[in-house]
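> Got a predicted model here, sequence first, then my questions.
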Amino acid sequence: MTQILVIGSEGQLGNEIQKLSKDIQEASFVFTSLETLDVTDSNKLDETVRNTNYDYIINCTAYTAVDKAEEDQNLAYEINAQALEVIGLASKAINAKVIHVSTDYVFDGCNHKPYIESDTTAPQSVYGKTKLKGEQLLMEKNHNSIVIRTSWLYSSHGNNFVKTMIKLGQERDELGIIFDQIGSPTYAGDLAKSIIHMVKSDIAQSIPFIAGIYHYSNEGVASWYDFARTIHKKKGIQCALKPIESKEYPTPAPRPHYSVMNKGKIKKAYQLTIPHWEDSLEHCLAELDIKQN
């Protein structure tokens, strides 16, 4: 039976992969969380990967506190970069294939057309720099790896923009939301389905595992203001939203002003149909309603 290790299963993406794992009867999953596997413990991480003959390793863990990373540089590096070197070396030793999730923050956000995988990277934050280093270390240590860059991830699990906008919208009469940062919201459930599809296709030998870097987000483009407005509209929240510029809401870490990514490569390679972000948002909101009732 195919053996799959999922690292970081307590996060948004890992949680969605856990839900979908039941759909792969031909595979046995092992899920680790921060409590069961501290990826900053290189020896433990190496031992965990090597001790079972895994066929696939899916890494969902990351240091994602973008602003905090500016001060907490060492920990961000250990989780986002150093751990990937360990995973790369250990997975290579057991001949395992790796799928790792990265970010749009590897770009400087100065493009005016969707980024393709070969575009020049120029991260502007510690978070972006450590994530890029992790990509490089993994690909260097295990060539049989896939890196998926994604953006604006949200789900019904954990903390994210969607849940924050619902909470604040219900508590306040007015909110200022940034309108000059453009990207594509990504529902973690859709990304998880695509990752599971990639693994299942390789197991079934219908579509081979094609190593390399890919971009994945939901279809469509929005500003944070557009995203918030749509969330409130779909939830029937009556809160005045005021569009503001990034300079009116300064943060320790700079954000990409434009981080739309071209998904043509992954759609063609894996025959994927990706939903529009507004459709996926409805699915997420429906899940949240079920959890609350």
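Structure received. Nothing here was measured: the structure is a model prediction, and the numbers come from that model.
> C-alpha from now on. contacts and neighbour counts both.
Will do.
> for Glu282, what are its contacts?
Neighbour list for Glu282: Lys234 [criterion: CA atoms under 8 Å, 6 or more residues apart in numbering].
> Name the helix or strand for it, please.
Using DSSP states H and E, Glu282 maps to helix 277-292.
> Asn74 now?
Short version, using DSSP H and E: Asn74 is in helix 73-77.
> packing partners for that helix?
On a contact count with 3 or more CA pairs under 8 Å, 6 or more residues apart in numbering; DSSP states H and E, helix 73-77 meets helix 126-141.
> Name the next helix or strand downstream of the helix it packs on, please.
Toward the C-terminus, helix 126-141 is succeeded by strand 145-150 as the next helix or strand (DSSP H and E).
> what's next to that following strand, contact-wise?
Under CA under 8 Å, 6+ apart, the answer for strand 145-150 is 97-104, 135, 138-139, 186, 210-217.
> Can you select the buried ones from the residues you listed in ChimeraX?
A single ChimeraX command is used to select the members of the contacts of strand 145-150 judged buried by 16 or more other CA atoms under 10 Å:
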select :97,98,99,100,101,102,103,104,135,138,139,186,211,213,214,215,216,217
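> Comparison target below:
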Amino acid sequence: MIKILVTGASGQLGQTFKDIRLEYPNLDFVFLDSKQLDITDKLSIEKGFSLSNFDFCINCAAYTNVDQAEKTPAIAYKVNGEGVKNMALACKENNVTLIHISTDYVFDGEKTGPYTIEDTPNPINEYGKSKLAGEKYIQEILDKYYIIRTSWLYSKIHGKNFYRTILQKAKNGDLIKVTDEQIGCPTDTINLSEFILELIINHSSKFGMFHYTDNKPFTWYNFAESIISYNKLDSSKLLVLDRNYRTFANRPRYSVLKTN
């Protein structure tokens, strides 16, 4: 049995791993949420790692509020930077392979073609900077790791995300204003989780950086159209293109990742 620790287990990706775990009978999971394992607390991490002789740690714990990170960056860096550093050190001490989830927001969005793992990150907001700090800590501390950058992550059944928000508004008959000024690749947590577990099962020795998305670029407006259409609702009376939509934090206008 391959033993896997999943941190941040109450988030949408962590809950997706719980949903599909029975499909992988040769994998033995321990799921810990932020109350059970706080990645900013070294003692909490030590207690979590003591529960078993883990082979892998999938770190789903993250601070993901992009606008709030701009207002209170110290909190984002504490989790996405220093917290990830703590996890990397614990993995090194316990000979555990770390699988860490990162983001397209490490890029500035100025490129006109998909970002590759060779492209130099240049985040334009505090969230992206904090996630890049976490990546660097892992690369400095560990030899055996997978950093997986993904984008526009959503679950159809878990968490608060764009997919579920749009669907609920559409079902309520609310007017939905959405911008088309950003382009990225929405990624279903089921597909990402299956990709990660296949890495584990195949014992891939190709450690390092990966890009993984569902590989179909959308604007947020196009994605909203797709969500409404997929659920057999009428978008013509609900969806409005908003070219004046602004957020507190800057976001990359183009953040399509080239899957490797």
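Nice, I can see it. This one's a predicted model, so the numbers in the text were calculated from it and none came from an experiment.
> can you give me the strands for structure 1?
Along structure 1, the segments classed as strands by DSSP state E run 2-7, 27-32, 56-59, 97-103, 145-150, 153-154, 174-178, 182-183, 186-187, 212-215, 222-223, 240-244.
> Need the ones you listed in CSV (columns: distance to Leu84 of structure 1).
Below are these laid out as CSV (distance: least, CA to CA, whole Å):
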stretch, distance to Leu84 of structure 1
strand 2-7, 11
strand 27-32, 15
strand 56-59, 9
strand 97-103, 9
strand 145-150, 11
strand 153-154, 21
strand 174-178, 33
strand 182-183, 26
strand 186-187, 23
strand 212-215, 15
strand 222-223, 31
strand 240-244, 37
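> and the nearest residue to Ile203 of structure 1 once chain neighbours are set aside, how far is that from Ile24 of structure 1?
Counting by CA to CA, 6 or more residues apart in numbering, Ile203 of structure 1 lies nearest to Thr2, which is 7.9 Å off, once chain neighbours are set aside. Thr2 of structure 1 sits 10 Å away from Ile24 of structure 1, going by CA to CA, to the nearest Å.
> just Ile213 of structure 1 next, same as before
Distance, Ile213 of structure 1 to Ile24 of structure 1, by CA to CA: 24 Å.
> cool, and Ile116 of structure 1?
31 Å.
> likewise Ser151 of structure 1?
26 Å.
> And the two? Which one has more around it.
Neighbour count, other CA atoms under 10 Å: between Ser151 of structure 1 and Ile24, Ser151 has more, with 21 against 15.
> what sits against that one?
Ser151 of structure 1 makes contacts with 103-104, 183-186, 216-217, 259, as judged by CA under 8 Å, 6+ apart.
> Now render those residues as a markdown table, adding distance to Leu281 of structure 1.
Formatted as a markdown table, the contacts of Ser151 of structure 1 follow (distance: CA to CA, whole Å):
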| residue | distance to Leu281 of structure 1 |
| --- | --- |
| Thr103 | 20 |
| Asp104 | 20 |
| Gly183 | 15 |
| Ser184 | 12 |
| Pro185 | 9 |
| Thr186 | 9 |
| Tyr216 | 16 |
| Ser217 | 13 |
| Ser259 | 19 |
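> what's the mean gap between the helix holding Asn74 of structure 1 and the aligned bit of structure 2?
With mean CA distance after the TM-score superposition for structure 1, helix 73-77 of structure 1 departs from structure 2 by a mean of 1.4 Å once superposed.
> can you give me how far that helix is from the chain middle?
Distance of helix 73-77 of structure 1 from the chain centroid (CA atoms, centre = their mean, to the nearest Å) equals 18 Å.
> buried sites along it?
Within helix 73-77 of structure 1, the residues scored as buried using 16+ other CA under 10 Å are 76-77.
> Which positions in stretch 192-202 of structure 2 come out as buried?
192-194, 196-197, 199-200.
> got it, and stretch 27-38 of structure 1?
Buried, per 16+ other CA under 10 Å, within stretch 27-38 of structure 1: 27, 29, 31-33, 38.
> Need the contact partners of that stretch.
Stretch 27-38 of structure 1 is contacted by residues 1-10, 18, 21, 44-45 when judged by CA under 8 Å, 6+ apart.
> okay, how far is it across it, tip to tip?
Stretch 27-38 of structure 1 has an end-to-end distance of 24 Å (CA to CA).
> Check the gap between the residue most central in space within structure 2 and Asp55 of structure 2 for me.
When structure 2 is reduced to its mean C-alpha position, the closest residue under CA atoms, centre = their mean turns out to be Ile101, at 5.1 Å. Per CA to CA, Ile101 of structure 2 is found 17 Å from Asp55 of structure 2.
> Ok, Ala61 of structure 2 next?
With CA to CA as the criterion, Ala61 of structure 2 and Asp55 of structure 2 are 18 Å apart.
> between those two, which one's more packed in?
Remark: of Ala61 of structure 2 and Asp55, Ala61 carries more neighbours, 26 against 18, as counted by other CA under 10 Å.
> what distance separates stretch 47-59 of structure 1 from the centre of its chain?
Distance, centroid of stretch 47-59 of structure 1 to centroid of chain: 20 Å (CA atoms, centre = their mean).
> err, stretch 117-128 of structure 2, not the other one
That offset, for stretch 117-128 of structure 2, works out to 15 Å (CA atoms, centre = their mean).
> Next: stretch 225-236 of structure 1.
Its chain's C-alpha centre and that of stretch 225-236 of structure 1 lie 22 Å apart, by CA atoms, centre = their mean.
> That concludes my questions; thank you for your assistance.
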